[in-house]
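Chemist: Provide a 3D model corresponding to the input given below.
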Amino acid sequence: MKDFNKKENKIVVVHYGNIMLYPPVINLVENLINNDYSVTLMAGNTKKLPDFVLKSSNLQIIDFPIIASKKIIKRLQRRFLIGHYYKDALRKIMDPGDIVWTTTDSTVRALNTALLKYKHIMQLMELDDFFPLFDGAKLLKFNLEKYGKHAWKIVVPEINRAYIQKVKWRLKETPCILPNKPYYLSPGEMDDSVIRAIEIIEKDPRKKIMYLGVLSVDRNLEPFAKAVEKMGEDYALYTLGNVPNSEQEKFNQFLAKHPQVFYLGFFNPPNHLHFLKYAYVGLTPYSTDFKSIFISPLNVLYCAPNKIYEYAGYGIPMLGTDVLGLKIPFEQYGIGFCCINLEPETIAKGLKYIDINHEKMRQNCLRFYEDTDLDKILASIING
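Modeler: Down below sits the predicted model:
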């Protein structure tokens, strides 16, 4: 394959699906265009990207439709028909020396054999035990390892994941590490939905514990809600993020059960960052106590959430569970408290610890955020 030349070649970033649900992908695009790479982005819902990204002279966009449905026929249509559109577009725009950068396992599955002829950077957001041939399939497996072994580079967000992936797939080289740090912390302009939600927060004088992120099966908010209630009327728990359809009923019951918990809605990144100026503590409620054939417990144990950097960038100390992905940065930098169990008393103890040490932890958060140089890391991946 022809070597990549920054002046002559482009990087084709392919994200299968709604890019607005993946802040790390937006971070990647921002990083690339700010470092003067010529970028073509293939993804869905790109019209909602920040204006400065859409207006960049370094970026070309190919937008794809998003088909969301619970019906198996629609899933198959999305898997094969839309996947065909992605593959066809990729073949038309790739030139000798270009790099294709896939962002998720789903993207690799959509492009499959089309990737084998190109210099491929394979970014993995998750550690999968089982990755289905199409969404919802419990028996048919997609051979993700095959494409990992053929990729030019593999990129993961955390060091332990890198070595786990190397051993699991018997790779010759250790995957590169690109932390899920936001490239910019600017929240952009407020739309009407953000303004309405902020009006609610500003009327609440209590200390606000805030959770930003997907509200999925591996995020257990229940014990934290009980702890907030135990702490009395000085605290409230605010949540915002995407609620999967499979979790909606359960989440509604959770809200009805806990009057000190408030759900503000989902806000397209970077608009969700507007709320962090009101947060007193950032929540990282990762749980390994769940059943799933798709999500590996190791994925939670070695979590690498972008929200750690979002909280830290705004100087917000964190309260989380006892998983290594949190424990290591929390203890190394003094930016958070890991609860050794999820008893309300233990969580309340963590809140009291943060209360006492809040200013020191706030300064530590800012130092942690500044210690990661995304420009340098990106250059080492592409040129190393």
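
Chemist: CA atoms for contacts and neighbours, from now on please.
Modeler: Fine.

Chemist: for this protein, what's the longest helix?
Modeler: helix 344-370 (DSSP state H).

Chemist: which other helices and strands contact the helix or strand that that one is followed by?
Modeler: Tracing the chain past helix 344-370, the next element assigned as helix or strand by DSSP states H and E is helix 374-383. Applying 3 or more CA pairs under 8 Å, 6 or more residues apart in numbering; DSSP states H and E, one finds that helix 374-383 contacts helix 23-34.

Chemist: compare with the first, here's sequence two:
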Amino acid sequence: MENKEIVIVHKTCVSDYPPLLAFIKYLNRSGYKIHLILGFEKGNLIDELNNLCENVHLTNIKPSKNKILYWYKIRTTFWKIIYKNNYQNSLLWLPAADTTLALGKRLLKYEFVLNLYELFDYAPRYIKGLKKYAEKAKLVICSNQDRANILRVWWNLKSTPQVILNKSYSDRTERNLPLTEDLEELIAPIRNKKKIIYQGIIIPERELEDVCKFVNNSDNFALIIMGKETPYLKKLQEICPSIIHIPFVSPPYHLHITSHADIGILSYDHSSLNNIFCAPNKLWEFSSFSLPMLGNDIPGLINTIDMNKMGVCVDFQEADQISKGLNEILIRYDEFASNAKKYYNNYNYDSELNAILNKI
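Modeler: Now for the predicted structure:
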């Protein structure tokens, strides 16, 4: 890519998309001039984004129950910013399906990259609506090879989309990073236990009930759940009152908490192709700290966790399998931990991105 200038257009916030933050950091390291048009931001990440980017256009447009009005605000405001700054003459980078659809058909007149983090088989209208953008995009990018091939079939594309794995970018990957005083107090009672961590959306599709039952009946394990409070979290707390709940922490600072855990949990039910061919950020966050992982029995985790011997995949609806899986992790802890770190180190994010951007 000769002109090292990219306009990232994103209708929500970077803090909800750790892979997008990793991408912005890569562009900054590689000497790109970054212009970021953003819906809103949470926490202190906006300060870091201002340091990483040439320009940050923060519109403070937040999601609304009236989706038509919300998308109309995004479309009119974002295009006004694009035209005012002549960004339409640069490469537009769309890191989400929603933003692409909200900008509308006008986008088809310009050069853009469609970077998709999901499969959307649970939203057929999205699949239908995105097809024309995928056909016109300079590149379509997915988060793993399975999703790339599925989208090629669905949209009858001439070539398979490129793949950027959701590897997190962090300056520090040593264990037990410093915590704030309140977080230190939260974790203090479980310092001597094996700390299992789940981080992400806390919803029934994650099938965490039997993990909670196991921890509740164990003297050796403790469970940390990090994410926004939900009705499902309350259900899990009824099963296991000792859960340490930590609300949303802006990336990458949430990784300080991850660094204090011993085992990472990943689970997705079988309700969609998007789930079973998952590409979790957590896989990279856990492996960066050499955390062995317990995953459930879906292809996206079997082909990463099991295949690379960095943990165990079991049926999360079978309590005895969860118990056996966690005990196996304890027995083979050093092996799994070492392999997790190898997995993290073996993907060279910068060289992969360089090769992809050279295709533009």
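
Chemist: sorry, back to before: may I see the buried residues of the longest helix of structure 1?
Modeler: 344-351, 354, 358, 361-369 (16 or more other CA atoms under 10 Å).

Chemist: give me every residue that touches the most centrally placed residue in structure 2.
Modeler: By CA atoms, centre = their mean, structure 2 has its centre lying nearest to residue 281, at 3.9 Å. Counting by CA atoms under 8 Å, 6 or more residues apart in numbering, residue 281 of structure 2 makes contact with 18-19, 166-168.

Chemist: Apply 6 Å and report the result again.
Modeler: Residues near residue 281 of structure 2 by CA atoms under 6 Å, 6 or more residues apart in numbering: residue 166.

Chemist: again, but for residue 226 of structure 1
Modeler: Taking CA under 6 Å, 6+ apart as the test, what residue 226 of structure 1 contacts is residue 344.

Chemist: how about 10 Å then?
Modeler: Taking CA atoms under 10 Å, 6 or more residues apart in numbering as the criterion, residue 226 of structure 1 is in contact with 258, 260-261, 342-345, 347-348.

Chemist: For the aligned partner of it in structure 2, pull up the helix or strand it's in.
Modeler: Alignment of residue 226 of structure 1 against structure 2 is given by TM-score structural alignment, with residue 213 as its counterpart. Taking DSSP H and E as the definition, residue 213 of structure 2 sits inside helix 209-216.

Chemist: One more: residue 170 of structure 2?
Modeler: Counting by DSSP H and E, residue 170 of structure 2 is part of no helix or strand.

Chemist: Now the residue mapped onto it from structure 1: closest residue in space that isn't a chain neighbour?
Modeler: Matched across to structure 1, residue 170 of structure 2 falls on residue 184, judged by TM-score structural alignment. Of all residues not flanking residue 184 of structure 1 in the chain, residue 27 sits nearest, at 7.6 Å (CA to CA, 6 or more residues apart in numbering).

Chemist: The equivalent of residue 341 of structure 2 over in structure 1 and residue 218 of structure 1, how far apart?
Modeler: When structure 1 is aligned by TM-score structural alignment, residue 341 of structure 2 is paired with residue 366. From residue 366 of structure 1 across to residue 218 of structure 1, the span is 27 Å (CA to CA, to the nearest Å).

Chemist: and residue 141 of structure 1, how many neighbours?
Modeler: 12 (other CA atoms under 10 Å).

Chemist: neighbours around the residue lying closest to it once chain neighbours are set aside, how many?
Modeler: Closest residue to residue 141 of structure 1 apart from its sequence neighbours, by CA to CA, 6+ apart: residue 132 at 4.4 Å. Close neighbours of residue 132 of structure 1, defined as other CA under 10 Å, add up to 20.
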